[in-house]
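Undergrad: show me how the following folds:
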Amino acid sequence: MAGQAFVTLATNNNYAKGAMVLGKSLRNHKTSRKLVALIGPRVAETSRAVLRKIYDEVQLVDVLDSGDMAHLAMMKRPDLGVTFTKLHCWTLTHYSKCVFMDADTMVVSNIDELFAREELSAAPDPGWPDCFNSGVFVFQPSYETYRKLLTACMEQGSFDGGDQGVLNSFFSDWATADISRHLPFIYNLSSIAIYTYLPAFKQYGHNAKVVHFLGKLKPWDYVYDATSKSVKGQTSGMQPNYLLQWWDVFSSSVVPLMKEEYSEQPFYTACSEDNSHVEAAQMQLSHPTPSLQISSQERKQRWEQGHADYLGMDSFANIEKKLDSFLK
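TA: You can find the predicted model right below:
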């Protein structure tokens, strides 16, 4: 239906990879709805080009940051401040109803039936079930709602420093008002919950429709061996089968699109089949051009604002090197 859409958000190139897999997984499971990707200014043009091949609409939005470092520090997740940008999804008023999905989710079955639900429908959060998890929710775009959400942000802030705190405060009657707005957990199956209540996963996990890779480590942080179809290293806190499914979609459906866009420059997908590109990419990350050098104070400020240079000096590989040298 032209009037309904799945919506996601990518504020940097890593989450853009997640959005690519999410979009492909929705396409693979034959959704009949439009696909919309909201992107921040830090998403590179090459990533935007790949997203345009998957999504019907790719829209650049300003990054809204909560500035609430106290609560984000308490959660040990300063990067979550930029998730306030998610509120832009209420401005998509050319759609009558939408389903928002975080870029670290993946569908494993068709979920078009969610459009029969009303705003705000969401699944319970595994950490506090009287709160909903804002990784998947049904909403109705409205400028009035958007303005009210921004006002709530400015006047009350967020109890967790992120969008989930704001949305739970704004839609405060979710837990008690209408059970039809409670999505079954299979629509937002947390990779963390799999390990905290394994018997339930064994009983109901085969019904999962959406997998949410919660936590600091994301699927794209791992290295995938395309030959053996295996992920290298420990996969703590993440169900291996779902992680492999994510990488299967990425390597088979996304990497070919990336190669088309990166045909004249090296790139690193973390697939072992692309090892020929790794050395050049790592050299580029380890030795940024002088124009990209910034002071330690500015770098600290960017980290505090959730704007770490994840593809450059703040990449996982570089941070790991610094930790190794420190520990030695």
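Undergrad: drop to CA atoms for contacts and neighbour counts, all remaining ones
TA: OK.
Undergrad: who touches the closest residue to Leu26 other than its chain neighbours in this structure?
TA: Take Leu26 and drop its neighbours on the chain: the residue closest to it by CA to CA, 6 or more residues apart in numbering is Val107, 6.2 Å away. Applying CA atoms under 8 Å, 6 or more residues apart in numbering, we find Val107 in contact with 22, 25-26, 29, 209-211.
Undergrad: got these as CSV, with neighbour count and distance to Val99 columns?
TA: What follows is the contacts of Val107, written out as CSV (neighbours: other CA atoms under 10 Å; distance: CA to CA, whole Å):
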residue, neighbour count, distance to Val99
Leu22, 27, 13
Ser25, 24, 15
Leu26, 23, 12
His29, 14, 16
Lys209, 18, 14
Val210, 23, 12
Val211, 22, 15
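Undergrad: so how far is Asn188 from the most centrally placed residue in the chain?
TA: Note on the chain: the residue nearest the mean C-alpha position is Ala103, at 2.7 Å, using CA atoms, centre = their mean. According to CA to CA, to the nearest Å, Ala103 stands 12 Å off from Asn188.
Undergrad: second input sequence below; structure requested for side-by-side comparison:
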Amino acid sequence: MKTYLLPRREAYLPLVAGYASHPHNRRTLYNALIIVFSIGLNLFFVVSYYNRPQPPPPLRQNPLDHYQGLNTFPLVNQDTLSKSLSSRTFNPEEHAVVTTLYTDAFAPAVATLGHSLRKANTSARLILLYLPEKVSPSALCVATSSGFVAQPVARIPPPNNGEGAHPHFLDQFTKLTLWKLDQQGIKSLVYLDADTLVRRNFDELFTFPFNFGAVPDVYLDDNGFILGFNAGVLFLRPSTTVFNQMVSQIATADFPHLEAEQSFLNHYFGAEAVRLPYAYNGNLAIKQRAPEMWNRTAHERRIVHFTLAKPFLMGDYERVPWYELEERVVEVAGYEDGAYKEETMWWGEMFKEMKHTYAKQLHKCFRHSSSRFSASSTS
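TA: Predicted coordinates for the structure are as follows:
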């Protein structure tokens, strides 16, 4: 019989334990773990670096982005203007400032705009074009309290039932009705969006010899200052013939629909429009894009356009109750770390002044109304 000798129990250890028990082998294992950890950590940082949010590319620059204020001459030649306004051929009744109202939400803005026009001593008629099916009697009463004369107009629908247009611009083709005002003896007019505020008289525009003029637009993206114009402030000479032609071409003209009537007008008048100075459309986008230009041209600014901050609206173009408007102004003044505080407070002060000046008229607007406007805050 063969005898099998078994190894002593204490001599048996698992392979790995035996490997690690040797000092040299243990150091090798630790070094391998450190290398693996280091590689993993480096891979993590490399992947994180390339997956990090990338900063936007630098905006394309043009001279207005580096405005230096080199030109110190006045915007308007006063001698020529005085002769034109004093001429026997200048009749204030033949000129108008026109705005529009398609929703109750803008009624306080229209009233405030009207008061700012009166303070600027414009010589022109004040006309408000409104959609009777969309504007309540109380809102219309408020909008006309400071001097605008209301005229109902028919809505001009957007092409393709508004497909591709911004939802807030679906009524804006109604603006083309401006060209029919020649039927009321108006020879020239300045159109102002309701979200504008007049800071200084601009009657010189009524002596303008051209048929159409507007201020070049400005964007915060790479488009920047462009040749195309903003339709929030327009100078035009009404013509029913032009109106009929424009309306007949809306459905077939080849233009991007997103910006609605502004895009259409840029295509219709693009080659003929005279570009007005930025003083006539102080778009808040200018302040954001080129603050130096905004500050240095402030003394000539006639009109401020509240494109980026609307003190009289809340949320998605929602109406602010009358009694909450002053509180809303303070709230909007804090937007963007107060970037538009000064201009927003201008509007707020003009609104409060308007309420006081036309308190009796405003009280009548609320007396028999169930509107969300409050009669308790008209004084």
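Undergrad: in the second structure, what stretch matches whichever helix in the first structure runs longest?
TA: Longest helix in the first structure by number of residues (criterion: DSSP state H): helix 13-28. Using TM-score structural alignment, the residues of the second structure aligned to helix 13-28 of the first structure are 104-119.
Undergrad: isn't Arg367 of the second structure right up against Ala375?
TA: Yes - at 7.0 Å, Arg367 of the second structure counts as touching Ala375 under the criterion of CA atoms under 8 Å.
Undergrad: tell me which of these two has more neighbours.
TA: Between Arg367 of the second structure and Ala375, counted using other CA atoms under 10 Å, the more crowded position is Ala375 (19 against 12).
Undergrad: I'd say the more buried one and Phe366 touch.
TA: Yes - using CA under 8 Å, Ala375 of the second structure makes contact with Phe366 at a distance of 5.2 Å.
Undergrad: Leu41 of the second structure matches what in the first structure?
TA: Leu41 of the second structure maps onto nothing in the first structure, by TM-score structural alignment.
Undergrad: can you name every helix or strand that the helix or strand harbouring Leu41 of the second structure contacts?
TA: Taking DSSP states H and E as the criterion, Leu41 of the second structure maps to helix 23-51. In terms of contacts (3 or more CA pairs under 8 Å, 6 or more residues apart in numbering; DSSP states H and E), helix 23-51 of the second structure is packed against helix 15-21.
Undergrad: and the helix it packs on, how far out from the chain middle?
TA: Mean-position distance between helix 15-21 of the second structure and its chain equals 74 Å (CA atoms, centre = their mean, to the nearest Å).
Undergrad: what stretch of the first structure does it fall on?
TA: Going by TM-score structural alignment, helix 15-21 of the second structure sits over no part of the first structure.
Undergrad: which elements pack onto that helix?
TA: Where contact means 3+ CA pairs under 8 Å, 6+ apart, helix 15-21 of the second structure is packed against helix 23-51.
Undergrad: mind listing what's buried in the helix it packs on?
TA: Buried residues in helix 23-51 of the second structure, counting neighbours by 16 or more other CA atoms under 10 Å, are absent.
Undergrad: which element follows that helix toward the C-terminus?
TA: Past helix 23-51 of the second structure, further along toward the C-terminus, the next helix or strand under DSSP H and E is helix 78-86.
Undergrad: returning to what we had before: contacts for the match of helix 13-28 of the first structure?
TA: Residues from elsewhere that reach stretch 104-119 of the second structure (CA under 8 Å, 6+ apart): 99, 101, 126, 134-136, 139-140, 142-148, 194-199, 201, 312-313, 317-320, 322, 347, 350-351, 354.
Undergrad: now do 6 Å
TA: Here stretch 104-119 of the second structure makes contact (CA atoms under 6 Å, 6 or more residues apart in numbering) with 135, 139, 143, 146-147, 194, 197-198, 319, 351, 354.
Undergrad: that older thread, what's the mean distance for the longest helix of the first structure versus the second structure?
TA: Once the two are superposed, helix 13-28 of the first structure sits an average of 1.3 Å from its aligned residues in the second structure (mean CA distance after the TM-score superposition for the first structure).
Undergrad: now do the helix or strand that that helix is followed by against helix 13-28, angle only.
TA: Later in the chain than helix 13-28 of the first structure, the nearest helix or strand by DSSP H and E is strand 34-39. With axes from the mean of the first three to the mean of the last three CA atoms, to 10 degrees applied, the angle from strand 34-39 of the first structure to helix 13-28 works out at 180 degrees.
Undergrad: what does strand 34-39 of the first structure contact?
TA: 5-11, 55-60.
Undergrad: and the furthest pair within those?
TA: Spanning the widest gap among the contacts of strand 34-39 of the first structure are Ala5 and Thr11, at 19.4 Å by CA to CA.
Undergrad: now the common contact residues for Ala375 and Phe366 of the second structure.
TA: Counting by CA under 6 Å, 6+ apart, nothing touches both Ala375 of the second structure and Phe366.
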